Structure formats: C-alpha cells, structure tokens
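> Next come a sequence and a model predicted from it.
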Amino acid sequence: MSTERDIRFTAADFRRLRQMLYQRVGISLNDSKSHMAYSRLAKRVRQLGMRQFADYLDLLEKADDEAEWQHFVNALTTNLTAFFREPHHFDLLRLHAMERVTQERHYRVWSAAVSTGEEAYSIAMTLLSLPQLNRQRLELVASDIDTRVLSQAADGVYDAERAKMLDSSLLKRFFLRGVGHNAGKVRIRREVRDQLSFYQFNLVAAEWPDMGRFDVIFCRNVLIYFDKPTQAAILQRLAASLQPDGLLFLGHSENIQHLSDAFQSCGRTAYRLVNHNVRR
C-alpha cells in the first residue's frame, strides 16, 4: 500500500473489508478497488480519531452499530446516474406502457437501484407524458441500499447543469427553477415527486417484502457488484416480481446469458419475462 497514506491500510485490511461488505450486503469488490475503498472510508476513519483501518473494522464487528454499518455501506456503493441514461430503455418503456394502459389495472414500475433519483424521475416523466395513462393508475416504486442517496432522491433537487440536456418541454412541465439562494438549482415538481414511493431495500436480503408484481423493473448497473451465484438468485427473485411479459432493464455491461432462463432479450440490455412460473 502507498506510504503516502496517513492511515495504515494493508492488503489484509482490504481483504477483510471486502469480506465484511460481502457478508453484509452481498457486494463483491474486485481486487482493483483497494484505492477506491481507502479514499471513500479514510475521512470517516480520521473523524473517529483512528490511525489504522484495522481499528475501524474492529469497531464495526464488535459494536454492531447499525448507523456505522450504514455509513460503511453508503461509502462503498457507487451512485453514477443521469436523467434518461440509456435512452433506448425509455423508448421501450413508453411502447410497453401504451400496450398495457388499455387494461383496467395499475401500471407498476420499480426502480430497484434508484441512486439520487434521476432514473426514477425519468421513468415518471416518460409515463406522465402519455396522454392515455391516468395518473391514478400509475404506481412507481424506487429503492436503494444507500440511505444517503435515497434522501437526495426524495428531495428531487439537482444542479441545473444535470438537467440542461433535457428537452425544454420536459423542463417546463416537470421542473421548478431555483431563485435567490437556490439559483443554479432545479427541483422536480411536487406532483411528480408524490407519484413515487421511496424505500431502503437490500437485494440480497434473506426475505423480500411482498410488493406485488410489476410491469417493469429497472435494475441497471447493480448485478455487476455481485458474484455469479448471487446474480442468479437476484434474477430469480426479479422474475418472480414481474407480471407475465413484464420487462427487465439492466445496465449496458450486464449479461444474464447462462444465469437465467426466465427472460428473453427484446432489445439492448432489455429482457421480457417468458417463464411465468418462477418462484422466489
């Protein structure tokens, strides 16, 4: 490890950290993430007056402090997102919704790793732009394991720079511009924020709450953090959470070939549920 680091962080510490993260939330850090782990946790270790990572890891294991564990998990999860990232997914979502909204039931979508909220609000803007979709029959659920980003998502406040590439009609309809000390910020309108329900959710939890079945699930850039057996288990549960012929959207680098026979490709990193008999 680098001698320039002011906090002792050994190869053994990193192996231990990886094992603790895996046991806690199922995330598997690869060997290249040592520097990332140090940079994200070092500030917290300093705040606690410690000079070596081993002491911090001891604290986590011995104190069993839920708040400290949450800080640990929050620091080591990645939250890269943007409005309408992977735009082809939203084109498919629009078409799928237009096929389904003629039915007399709710249209339900789950953003399973919502991060700071841009994905969930992109889903909401796409669906609320459909004239044939009654707002009262739309249910949007957003979840993440990271409590810090969930709070940001629920607030719906962003630097205006993050929304500058959006169509002007979307900005006018769905956003408020900040004034005074909020200049340079935008906020999602309340009627859009109220359309969403936000929950903390761990995809590798022993038990999933009964949320019913969804028409569409977005679970993008999440599976890459798990090993193959965990990926397969999550996919089985996602399949069991979808309506017949429901859609699953994954990240651009995620490939579920050989991991599940419940889905059939229907576009770039887009899959349709074809095995309707999957059980959790």
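Yes, it's here. Numbers count the residues shown, from 1 in each chain.
> contacts and neighbour counts: CA atoms only from here.
OK.
> can you tell me which residue is nearest the centre of the protein?
A113 (1.3 Å; CA atoms, centre = their mean).
> So K172: helix, strand or coil?
helix (DSSP: H, G, I helix; E, B strand; the rest coil).
> again, but for G212
Applying three-state DSSP: G212 is coil.
> Now N221. Nearest residue, chain neighbours left out?
Closest residue to N221 apart from its sequence neighbours, by CA to CA, 6 or more residues apart in numbering: G251 at 4.4 Å.
> Next up, a structure to set beside the first:
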Amino acid sequence: MSQLLPKLPENAEDDHLPLRDFERIASLIGTEIGIKLPAAKRLMIEGRLRKRVRALGLASLEHYSAHLFKNDGLRAEWPHLINAVTTNKTDFFREPEHFEILERNMVPALLEMRRAETKPLLKVWSAASSTGAEAYTIAMVLADLAAQRHDFHFAILGTDISTAVLAEGERAVYPADLIAPVPPAKAQRYLMHARKPGARPEVRIVPELRRLVHFARLNLMDKSYPFDRDVDVIFLRNVLIYFDKADQEKVILRLVDHLRPGGYLVLGHSESMIGTAVTMRQVAPAVFQKA
C-alpha cells in the first residue's frame, strides 16, 4: 500500500521550510543565478513557494524540499523555482530622466559617431527586462524620435532569467493602472484598449512596436552571453543590488564587452560603478559611456 501524504496544515501560514532547507535553496539560487537570499527573505520565499506546493500536490514545504533534493525533481522544477524566488518589479517610465537622456543625449551622440552610415540600426538591450515595461518604454521613446528624425531605425532586446515574465513581455498585455506613467500622447499612439474592458481593464502594446522588441532568456551569471557585441545602449537597472560585489563586477564586465565603442551602460540610481574594474566615463547619474 502506498504511503499517504500527511494532511496539509489547516493554516497555510503555519507551514514553514526547515532552516536547513531554506539555506540549501538560498545557496543554490546564489550560486546559479547570483541572487542573494538572506534569512530575512525566508518568510517571503515560503509564501511564494506555497503556490508550487499546491501546484505539485505536495503536503508541505518540507515535502517540496524533499522533491527538489531527494526525489530528483530539481531539473524539472528549476524554471518554476526561479520564477518563484525572483523579484520582478517593473514600471513604465521608471526613473524617467534616463529616457530623457536617451532621447536628448545618447541617441544624437551615437548617430553622430555613425554619420557615415545611411540610417544606422541602433541596438538597445534591456538586460533585466522583467515583464517588458522597460523595453517597451524604450521603444516608445525611440519610435517617437525616429519619426521626428527619419535618420535611424532600432531594435530592442529584452532578457531575463524568468520564463514567466518573458512570456508576459511577449504577450505585451498590462493592467491599465500600470501604464499611468506613460505620457498621454504616447499612450494614445502605442497602447490599445479592449472594446469591452473587463473587471480589470487591460491594455496592449500596438503591434508596430511589438515587432521591434524581442525577448530571450538569459542568466546574467552565465560566463558568456550569446548576443551581439555592437550594442549601442544597455539598460541594467535595479538588479545589481541583489548581487554581491564580485558578481556585480563580472556581470558589468561581460555586458560592457557587448557595447560598441562609445556605447552606453545605464544602471539604476541605487547602484554604482564604484569598486568595479570597469573604466567608463560617467556622463550622467548612473549613465556611463564606453571609451
């Protein structure tokens, strides 16, 4: 007779990961994807993993840990574990001064360096794209600028380690309240509203913009990145804060290697280049230019 699973706790919040299991998961996440999970994150991680416990029909978080490490479930569960533990906060036009600098300074400077080319292709990489709000914000800014100047075209790559958020980016459907920061003129041009909005109104990015933004999975801890090495601008904002100093430096060095000479790296305002071995010229707060 097969052994019955223990009864689920009557109150899910009474179900906790044993400390040794949390530490094992935290060590795995830190080693494989660079994100540090201190003890203070334990309750948050437990809350997120309870959804996986239910989805797999397991009895408890302790059984989930056994599924990962004792029952050879880690390989199949790995993408779901990453989706559960990664934080994916994103907004349209977050830290808006960066997009103003992109429009007023970066693009004109990049085009001046390539003035011998006829309508050059500008490549922009959102290296921690989450659900795509940053990538589509960049697309809105560049689409408006390209329509004014008529002297360049562009392509945008969004990468993230979470397959769940990448799928959301490709779908490009967002809650209507999330697009509140989008300027009205851009909202009118680049957002579509449902003819019959539901209880939770949503909008979708117009197809002309979706065609210019592509998404791919990437672990920033990988030793190399399978992407072009003539990128004009890389946005890597508000993700390095989850890495230790050594991993921050490795990630920045790898990304800078993908920038063309004169290209730009944009970090979050809470982040810094201090302590890295990267020699770049700071041109604005959290904006750096490759020599």
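On my side now, so go ahead. In this text the structure is predicted, and so the values were computed from the model without any measurement.
> wait, what's in contact with the aligned residue in the second structure for the residue nearest to N221 of the first structure?
Taking TM-score structural alignment, G251 of the first structure has G268 as its aligned residue in the second structure. When contacts are counted by CA atoms under 8 Å, 6 or more residues apart in numbering, G268 of the second structure touches 95, 236-239, 286.
> next one: N202 of the first structure
25, 144-145.
> Next: V274 of the first structure.
Taking CA under 8 Å, 6+ apart as the test, what V274 of the first structure contacts is 244-245, 262-264.
> Could you export the residues you listed as JSON lines, including secondary structure and distance to R135 of the first structure?
Formatted as JSON lines, those follow (DSSP: H, G, I helix; E, B strand; the rest coil; distance: CA to CA, whole Å):
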{"residue": "P244", "secondary structure": "strand", "distance to R135 of the first structure": "23"}
{"residue": "D245", "secondary structure": "strand", "distance to R135 of the first structure": "22"}
{"residue": "A262", "secondary structure": "coil", "distance to R135 of the first structure": "31"}
{"residue": "F263", "secondary structure": "strand", "distance to R135 of the first structure": "29"}
{"residue": "Q264", "secondary structure": "strand", "distance to R135 of the first structure": "30"}
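> Of those residues, which is the most crowded?
F263 (23 neighbours; other CA atoms under 10 Å).
> Skipping adjacent residues, who's closest to that residue in space?
L273 (4.6 Å).
> chain center to stretch 159-171 of the first structure: distance?
On the basis of CA atoms, centre = their mean, to the nearest Å, stretch 159-171 of the first structure sits 21 Å off its chain's mean C-alpha point.
> should've said stretch 150-166 of the second structure
The answer for stretch 150-166 of the second structure is 10 Å, by CA atoms, centre = their mean.
> just to revisit the earlier point, OK, contacts around the residue nearest to F263 of the first structure?
Taking CA under 8 Å, 6+ apart, one finds 239, 242-248, 262-264 in contact with L273 of the first structure.
> Now do the end-to-end distance for stretch 233-248 of the first structure.
15 Å (CA to CA, to the nearest Å).
> before we move on, what about stretch 171-178 of the first structure?
End-to-end distance (CA to CA), stretch 171-178 of the first structure: 13 Å.
> Give the equivalent position in the first structure for F92 of the second structure.
When the first structure is aligned by TM-score structural alignment, the residue opposite F92 of the second structure is F83.
> any idea how far L203 of the first structure is from that match?
From F83 of the first structure over to L203 of the first structure (counting by CA to CA), the distance is 23 Å.
> N182 of the first structure now?
35 Å.
> Which one's more surrounded, the two?
The residue with more neighbours, out of N182 of the first structure and L203, is L203; 24 against 12, by other CA under 10 Å.
> In the second structure, what residue corresponds to the more buried one?
Using TM-score structural alignment, L203 of the first structure pairs with L220 in the second structure.
> rewinding a little: quick check: of the contacts of G268 of the second structure, which has the highest neighbour count?
That'd be R237 among those, by other CA under 10 Å, with 22 neighbours.
> does that one really touch V266, like I thought?
Yes. With contact defined as CA atoms under 8 Å, R237 of the second structure counts as touching V266 (6.7 Å).
> coming back round to it: output the contacts of N202 of the first structure as a markdown table; include the columns secondary structure and distance to D194 of the first structure.
Listed next are those as a markdown table, based on three-state DSSP; distance: CA to CA, whole Å:
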| residue | secondary structure | distance to D194 of the first structure |
| --- | --- | --- |
| V25 | helix | 29 |
| D144 | strand | 18 |
| I145 | coil | 21 |
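> Report the buried members of those.
With burial judged by 16 or more other CA atoms under 10 Å, the buried subset of the contacts of N202 of the first structure is 144-145.
> Looking at the contacts of N202 of the first structure, which one is closest to R213 of the first structure?
D144 (18.2 Å; CA to CA).
> What residue, apart from its backbone neighbours, is nearest the closest one spatially?
A113 (4.7 Å).
> The one you found -> the second structure?
Correspondence of A113 of the first structure to the second structure, assessed by TM-score structural alignment: A128.
> Okay, strands next: where are they in the second structure?
In the second structure, the strands defined using DSSP state E lie at 121-126, 153-160, 173-175, 191-193, 202-205, 213-217, 231-236, 259-267, 281-284, 287-289.
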